[in-house]
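Chemist: sharing a model that was predicted from the sequence below.
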Amino acid sequence: MSQAHQANTAAPTLVAPGFTCGLDATLKIISGKWKPLILYFLLRGPTRYGELKRAVRDVSDKVLIQQLKELEADGVLRRNDYKEVPPRVDYTLTQLGQSLAQALEPLCTWGTENMAEMQKIFAERDSWLREKQA
């Protein structure tokens, strides 16, 4: 086999150990049903737990706490405990978290612009699934 052919068929290089590409790295951080919403709402500024709970509707306390801890461990957000009585804690995005949340904004815009179409598609899919189950 020629050297030119070998160069063309070489396996793609990894972006970093453990990641196949930049999207893979991003998805590892935002994987989880609620993490993108948490990041989006934290983009507004420091947010207390109760405010996040109200903003991210339908999330359980257990899952919200778990996903906040994971995002903190990933260096995306910071938990600020003010060591007061009664307890006061809020969450803020780190610089890394701000850049990630800003990268999600175009997805939010796309969702807003296409919401009516998505509602039609999901309603059609739900009716198709109901017919199939019947």
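Modeler: Thanks, I have it. Numbers count the residues shown, from 1 in each chain.

Chemist: contacts, neighbours, all on C-alpha from now
Modeler: Fine.

Chemist: what's the helix or strand for the closest residue to A55 other than its chain neighbours?
Modeler: Spatially, and ignoring its direct neighbours in sequence, A55 is nearest to F41 (7.2 Å; CA to CA, 6 or more residues apart in numbering). Taking DSSP states H and E as the definition, F41 sits inside helix 35-42.

Chemist: for comparison:
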Amino acid sequence: MKKLVRKLALIYIKFAQTRDEPIEKIAQTFVLYLHEEKKLWLWREIIKEVHSVWKKEYGYSDIYIKTAQTISLETKRILEKKFQGADMKIDVLPELMAGAIIQVDDVYLDGSIAGQLSRLEKFLIS
């Protein structure tokens, strides 16, 4: 089963990299294929394998950035270039006050004022 999951993940990635269609359309076609082949039950394992293969190829697969203020288009372009191939999401959360929280796959970095205040509070309480 592991070999089949890997093979299907590699097929999905190859299609995503080589087709001009939107990724949503590619995903829909892939899910329909899995359904027709009675392999839809493998979907979760295939997604895990896609992330694993993507991470090996690009060094990361998921990037989540929370900022206190909207980032400039230039900064966004730099991030997209740096993390090319990764699934990147950027949210503006004013409650962070200043700074940012960045999560790259399993690594979580909190450089926000809200995070610093929270750590200070925990330190003072203990």
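Modeler: Everything's here; your move. Bear in mind the structure is a predicted one, so any value in this text is a computation, not a measurement.

Chemist: care to give me the TM-score?
Modeler: The TM-score (TM-score structural alignment, normalised by the length of the second structure) is 0.25; 61 aligned residues with a CA RMSD of 4.8 Å.

Chemist: still on that earlier bit, the helix holding F41 of the first structure packs against which elements?
Modeler: On a contact count with 3 or more CA pairs under 8 Å, 6 or more residues apart in numbering; DSSP states H and E, helix 35-42 of the first structure meets helix 49-55, helix 61-73, strand 89-93, helix 95-113.

Chemist: got these as JSON lines, with distance to S127 of the first structure and mean neighbour count columns?
Modeler: Formatted as JSON lines, these follow (distance: least, CA to CA, whole Å; neighbours: other CA atoms under 10 Å):
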{"stretch": "helix 49-55", "distance to S127 of the first structure": "29", "mean neighbour count": "15"}
{"stretch": "helix 61-73", "distance to S127 of the first structure": "30", "mean neighbour count": "15"}
{"stretch": "strand 89-93", "distance to S127 of the first structure": "40", "mean neighbour count": "20"}
{"stretch": "helix 95-113", "distance to S127 of the first structure": "22", "mean neighbour count": "14"}
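
Chemist: closest one to Q119 of the first structure among these?
Modeler: Closest of these to Q119 of the first structure is helix 95-113, at 10.6 Å (criterion: CA to CA).

Chemist: follow-up on the earlier one: contacts for the helix holding F41 of the first structure?
Modeler: By CA atoms under 8 Å, 6 or more residues apart in numbering, the surrounding residues in contact with helix 35-42 of the first structure are 30, 52, 55-56, 67-68, 71, 91-93, 97, 100-102, 104-105.

Chemist: for D24 of the first structure, which of the helices and strands packed on helix 35-42 of the first structure is the nearest?
Modeler: Across these, closest to D24 of the first structure is helix 95-113 (CA to CA), at 13.5 Å.

Chemist: before we move on, the earlier item: got TSV for the helices and strands packed on helix 35-42 of the first structure, with distance to T26 of the first structure too?
Modeler: Converted to TSV, these look like this (distance: least, CA to CA, whole Å):
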stretch	distance to T26 of the first structure
helix 49-55	22
helix 61-73	12
strand 89-93	16
helix 95-113	8
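
Chemist: and these: which comes nearest L23 of the first structure?
Modeler: helix 95-113 (11.6 Å).

Chemist: for that closest one, packing partners?
Modeler: Against helix 95-113 of the first structure (3+ CA pairs under 8 Å, 6+ apart) you get helix 35-42.

Chemist: repeat the analysis, applying 10 Å as the threshold.
Modeler: helix 22-30, helix 35-42, strand 77-81, strand 89-93, helix 115-133 (3 or more CA pairs under 10 Å, 6 or more residues apart in numbering; DSSP states H and E).

Chemist: tell me which of those lies nearest to K62 of the first structure.
Modeler: Closest among these, using CA to CA: helix 35-42, at 13.5 Å.

Chemist: could you give the angle of that closest one to helix 95-113?
Modeler: 100 degrees (axes from the mean of the first three to the mean of the last three CA atoms, to 10 degrees).

Chemist: fine, thanks again, bye for now.
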